[in-house]
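Asks: mind looking at a prediction? Sequence and model below.
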Amino acid sequence: MNYEHIAKQLIPLLGGKENIISVTHCATRLRLVLKDDKKAEAKDIENIEGVKGAFSSSGQFQIIFGTGVVNKVYEAFVREAGIQQGDADAHQEAIKQKMNPLARFAKTLSNIFVPIIPAIVASGLLMGLLGMMKAFKWVAADSPLYILLDMFSSAAFIILPILIGFSAAKEFGGTPFLGAVMGGIMTHPALLNPWGLAEAKPNYMHFLGFDIAMVGYQGTVVPILLATYVMSKVERGLRKVVPHAVSLLVVPFVTVILTGFITILAIGPLGNLLGDGITTVLNFVYHYGGALAGLIFGGLYSMIVITGVHHSFHAIEANLLAKLGVNYLLPIWSMANVAQGGAGLAVFVKSKRTKTKEIALPAALSAFLGITEPVIFGVNLKYRKPFIAAAIGGALGGAYVVFTNVVANAYGLTGIPMIAIVAPEGLTNLMHYLIGFAIAVVSAFVATFLLKFREEEE
């Protein structure tokens, strides 16, 4: 494969060098920010050797090459286009500038919570291991091994505000370590740790006319997001007016004091109210909507993915984990994702074009592993009816997992990898997840055949 030749073919089909703002790549896709996405000739790009699909999503034009190929194409592309290699922050900023306010907000939340996923998944798996050890009585509850694993499993949720504070400050343009300090203030040992102590009653302190509840924010999400946003605004404002000679001394000092008082007096309590309100509304819909709620959410989720707003769901899921200890939304999203894979698999079987088969099979497999953009934009949405069939499969699978109360103990994983965070909640939970998985995939596969999509001509 001639990567230089591929790069030379791509540039004019993307509207020329002057239309390319920024470029980077992930494990399988070349990701570009273009001045005008309409100038990109997606169909002609898909006919280039090595290209498995091309689509526009969430402020980026993405070209699927596959693992081991995309990085070589990227190197040739940046040389040919005369673009500097990879400033990730500049690329993310370029993406956000192209989005509408709602999509930009969703992308911001995604950038904050995605880096925290490994910590949440690790804690979820440890909790599952701890639950199995307790259920099967492998070790005594007062044994050193059990006590240590209990510490390890709960640590990420206890210091969650510190993790979020660091990540959010970076996203909001503040100093990440000051964001972590704000999280530390909100989880200070002098404050009562409410995590897992729902019935505990805090002491009160009278200060500036306020009665301050001496309660911490361990395991919360919304309060630290608001606090870090305010902190970043304060810090950036101070940097504009404080002389550089004393900036290092004055700015962090004033930022921490000012934001700390605002957080303890106002932001913390307000954030808790907002977080509790979100959880209450979701619980109401989940418990009283039942299978109907799963049917609607599972059917519509893939449409939400197209808009990019789904990135904001990580924050909602993290809040559910912090408040309830389980995530009942992720199984629904997983049904929608694997249904897209089922529809893509049907396109692979039914298609007569070699090019379509080459795209459909790996794209469908990636959907089963939780990555749906290739199959949505490269296959199902392209032919429309498979996308509708996938929505049907997602709806039926979503209805089933809600009806059977399937939950996860983390967020970030869907499809086959999600088994790891579903299994710890019990064998019954796992079995119902797998049944829902099968319902979503099979119904999407069958619906694709019944709807009789028309394949484009050569």
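Replies: Right, received. Where do you want to start?
Asks: going forward, measure contacts and count neighbours with C-alpha atoms only.
Replies: Will do.
Asks: just checking, what packs against the helix or strand M303 falls within?
Replies: In the assignment (DSSP states H and E), M303 maps to helix 268-307. Under the contact definition 3 or more CA pairs under 8 Å, 6 or more residues apart in numbering; DSSP states H and E, helix 268-307 sits against helix 222-241, helix 313-324, helix 330-350, helix 385-403.
Asks: in it, what's buried?
Replies: Within helix 268-307, the residues scored as buried using 16 or more other CA atoms under 10 Å are 268-272, 275-276, 279, 282, 286, 289-303, 305-307.
Asks: re the thing from before, including mean neighbour count, could the helices and strands packed on helix 268-307 go into TSV?
Replies: TSV is the format used below for these (neighbours: other CA atoms under 10 Å):
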stretch	mean neighbour count
helix 222-241	21
helix 313-324	21
helix 330-350	30
helix 385-403	30
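Asks: do you know which of the ones you listed lies nearest S58?
Replies: Closest to S58 of those is helix 313-324 (CA to CA; 14.9 Å).
Asks: let me know which of the helices and strands packed on helix 268-307 is the nearest to T372.
Replies: That would be helix 330-350 among the helices and strands packed on helix 268-307, by CA to CA, at 6.1 Å.
Asks: so the closest one versus helix 313-324, what angle?
Replies: 140 degrees (axes from the mean of the first three to the mean of the last three CA atoms, to 10 degrees).
Asks: what inclination does the following helix or strand past helix 330-350 have with respect to helix 330-350?
Replies: Using DSSP H and E, the helix or strand that follows helix 330-350 in sequence is helix 354-368. Put simply, helix 354-368 runs at 160 degrees to helix 330-350, going by the same axes, to 10 degrees.
Asks: so which elements touch helix 354-368?
Replies: Against helix 354-368 (3+ CA pairs under 8 Å, 6+ apart) you get helix 330-350, helix 373-375.
Asks: mind listing what's buried along the helix or strand following the last one?
Replies: Where DSSP H and E defines the elements, the next helix or strand beyond helix 373-375 is helix 381-383. For helix 381-383, the neighbour count (16+ other CA under 10 Å) marks L381, Y383 as buried.
Asks: other residues contacting helix 381-383?
Replies: Helix 381-383 is contacted from outside by I376, F387, F453, R454, E455, using CA atoms under 8 Å, 6 or more residues apart in numbering.
Asks: neighbour-wise, give me the winner out of the residues you listed.
Replies: Within these, I376 tops the neighbour count with 30 neighbours, counted by other CA atoms under 10 Å.
Asks: one more structure, for comparison:
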Amino acid sequence: MAKEYSQIVEGIVKGVGGKENIQSATHCVTRLRFALKDETKVDKEELDKIDVVKGAFSANGQFQVVIGQGTVNKVYAEMVEATGIGTATKEETKSVAESNLNPLQRAVKALADIFIPILPAIVTAGLLLGINNILTGTGIFFEKKSLVQVYTQWSDFADIINLIANTAFTFLPALVGWSAVKRFGGNPLLGIILGLMLVHPSLLNAWDYPKAKAAGDIGMWNLFGLQIEKVGYQGQVLPILVASYVLAKIEVFLNKRVADSFQLLVVAPISLLITGFLAFIVIGPVTFTIGNWITSLFVGIFDMAPVIGGLLYGALYAPLVITGMHHTFLAVDFQLIGSIGSTFLWPILALSNIAQGASALAMMFLAKNDEKLRGLSLTSSISAFLGVTEPAMFGVNLRYRFPFYSAMIGSALGAVYIMLNAVTSPSIGVGGIPAIFSIFPNKWISFSVGMVIAIIVPFFLTFFLGKSKKYTLNSKKITRIEDHSV
């Protein structure tokens, strides 16, 4: 077995450009992660020849080789021993990889580092809101009535579920504050306090702001003649992102200049005090306005041309995943939910996941003579249908290209349909087929039709393309069979 891993390691190291090209390497649950000096030296064909390698791609400055759970740690240990590159933590490899990123890529990676840690809480909230949707949605079980309207004893049960589910969104600035301040090098506990400060009960709720403004009923602070609106930022992302950056930088600045014996008494109070005033005087009002502009921009585009908007976002979401740019749209989703109470972008994400799964499933039927590829295609398609597309995208579809393009087409057509039918979601949930429970119940039928489109079109397009082009498939490569018939 050791010899087998030795050969695998030799092939992987050769495929990534040799050990001289490796700056740092680590691994996660399924992948080897490399920070390379020059990614142009990577030989993907060499990597594809290795049996345990299920795919390889570059994202956020790291070149990642998908191997699989249980095997990746053994391969990594053998690689460290064989090459002498030394072990590295995920953070160390990320830090090295960041030096290879341009400013835009660094900004996208920063957003990913902030939002990914809080996704479990948001997805959980989305699932619970889905349960609440089932209980309170009209027309699901009874015509023009909800379950709790017919069986009133369930109303308080549904109300408690709604409260639990809404907590993550109500106190979203606290979650973002914790993650953002940590990412920017500050004390994450101060980030939580900063986030809670922006949604304090004594402030006007952000969702009531338009009505209060129209009525001229907004409370004010008078700071030596400067009038400041006493408004909270529930559901808003930009105010806490900018405020967290400021807080972290002030804290880091003070920690370097204040003696250790006085840091507890000086650093946190001054950091919060300065950031708090800036948040309510400058940061909050400016970023709140920018957030509304962003909301208006996306709403305007999709209202004016839903076909074009759905077509482009549905087709391009999967390529955005490859680049890591899809993380920027998490912030847009949160902004839409906080501003208008729902998002029309996230349902398209779910269709994109489903489409990738459908293409991978078609590959299982095409790869008749390769048990490894058949097994990988089946398991990765199931994973994609449940919202995790990485095995399908990088292990199957991107490797053979035409399944990936077929998935893009199916996702785009499904997105057009749900946009024409104004399908929206009150939250972010689990992508893939379970996403239907996070959709407003009155749009379940429309979303179901969109899912059918995202399954049928990629499946048959992938299948017929594979047949018509006379491809013979195996897990290491794809070969075109020439047609010599007259």
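Replies: Perfect, thanks for sending it. These numbers were taken from a predicted model, which means no experiment stands behind them.
Asks: fetch the TM-score of the aligned pair.
Replies: The TM-score (TM-score structural alignment, normalised by the length of the first structure) is 0.90; 455 aligned residues with a CA RMSD of 2.7 Å.
Asks: including distance to I147 of the first structure, could the helices and strands packed on helix 354-368 of the first structure go into TSV?
Replies: Rendered in TSV, the data for those read as follows (distance: least, CA to CA, whole Å):
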stretch	distance to I147 of the first structure
helix 330-350	29
helix 373-375	42
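Asks: from R374 of the second structure, how far out is the residue nearest the centre of the second structure?
Replies: Per CA atoms, centre = their mean, the C-alpha nearest to the average position across the second structure is that of H327, at 4.9 Å. For H327 of the second structure, the distance to R374 of the second structure (CA to CA, to the nearest Å) stands at 31 Å.
Asks: ok, now which ones touch the aligned partner of V347 of the first structure in the second structure?
Replies: Matched by TM-score structural alignment, V347 of the first structure corresponds to M363 in the second structure. Neighbour list for M363 of the second structure: R374, S377, V396, P403, T462, F463 [criterion: CA under 8 Å, 6+ apart].
Asks: what do we get in the first structure for the third one?
Replies: Spelled out, it's V396 of the second structure. Per TM-score structural alignment, the equivalent position to V396 of the second structure in the first structure is V379.
Asks: shouldn't L32 of the second structure be within a strand?
Replies: Yes - counting by DSSP: H, G, I helix; E, B strand; the rest coil, L32 of the second structure is part of a strand.
Asks: need the contacts of helix 381-383 of the first structure in a markdown table (columns: distance to A156 of the first structure).
Replies: Listed next are these as a markdown table, based on distance: CA to CA, whole Å:
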| residue | distance to A156 of the first structure |
| --- | --- |
| I376 | 33 |
| F387 | 38 |
| F453 | 47 |
| R454 | 49 |
| E455 | 49 |
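Asks: between those, which is closest to A399 of the first structure?
Replies: Of those, the one sitting nearest to A399 of the first structure (CA to CA) turns out to be F387, at 18.2 Å.
Asks: the residue found closest to the closest one once you drop the neighbours it is linked to in the chain - how many residues pack around it?
Replies: Among residues not flanking F387 of the first structure along the chain, N380 sits closest, at 4.6 Å (CA to CA, 6 or more residues apart in numbering). Neighbour count for N380 of the first structure, taken as other CA under 10 Å: 28.
Asks: re earlier: distance check, the match of V396 of the second structure against G16 of the first structure.
Replies: Computed as CA to CA, the V379 of the first structure to G16 of the first structure distance reads 26 Å.
Asks: among those two, which residue is more densely surrounded?
Replies: Neighbour totals were compared for V379 of the first structure and G16, and V379 leads with 30 against 14 (other CA under 10 Å).
Asks: show me what contacts the more buried one?
Replies: Residues near V379 of the first structure by CA under 8 Å, 6+ apart: G53, G344, V347, T356, I359, A360, A363.
Asks: what about the fourth one, neighbour count?
Replies: By other CA under 10 Å, the residues close to T356 of the first structure number 19.
Asks: right, and it touches V349 too?
Replies: No - using CA atoms under 8 Å, T356 of the first structure is not in contact with V349; the gap is 10.1 Å.
Asks: what's in contact with stretch 386-393 of the first structure?
Replies: Against stretch 386-393 of the first structure from outside (CA under 8 Å, 6+ apart): 298-300, 302, 335-336, 339-344, 347, 376, 380-381, 439-445, 447-448, 451, 453.
Asks: re the thing from before, in the second structure, what range does the helix holding M303 of the first structure match?
Replies: With TM-score structural alignment as the criterion, helix 268-307 of the first structure aligns to 284-323.
Asks: now name the helix or strand holding the aligned partner of A76 of the first structure in the second structure.
Replies: With TM-score structural alignment as the criterion, A76 of the first structure lines up with E78 in the second structure. Using DSSP H and E, E78 of the second structure sits within helix 72-83.
Asks: following element in sequence after that helix, please.
Replies: Counting by DSSP H and E, what follows helix 72-83 of the second structure is helix 90-98.
Asks: what helices or strands is the helix or strand following that next one leaning on?
Replies: Next helix or strand after helix 90-98 of the second structure toward the C-terminus (DSSP H and E): helix 103-115. Using 3+ CA pairs under 8 Å, 6+ apart as the contact test, the elements touching helix 103-115 of the second structure are helix 172-183, helix 328-340.
Asks: out of these, which is closest to G431 of the second structure?
Replies: helix 328-340 (12.9 Å).
Asks: quick check, S24 of the second structure in a strand?
Replies: Yes - looking at S24 of the second structure with three-state DSSP, it is inside a strand.
Asks: how about the helices and strands packed on helix 268-307 of the first structure, which one is nearest L148 of the first structure?
Replies: helix 313-324 (20.8 Å).
Asks: mean shift between the closest one and the second structure?
Replies: Aligned to the second structure and superposed, helix 313-324 of the first structure gives a mean residue distance of 1.4 Å (mean CA distance after the TM-score superposition for the first structure).
Asks: outside of that helix itself, list whatever touches it.
Replies: Contacts for helix 313-324 of the first structure (CA under 8 Å, 6+ apart): 109-110, 113-114, 157, 219-222, 275, 278-279, 326-327, 329-330, 409-412.
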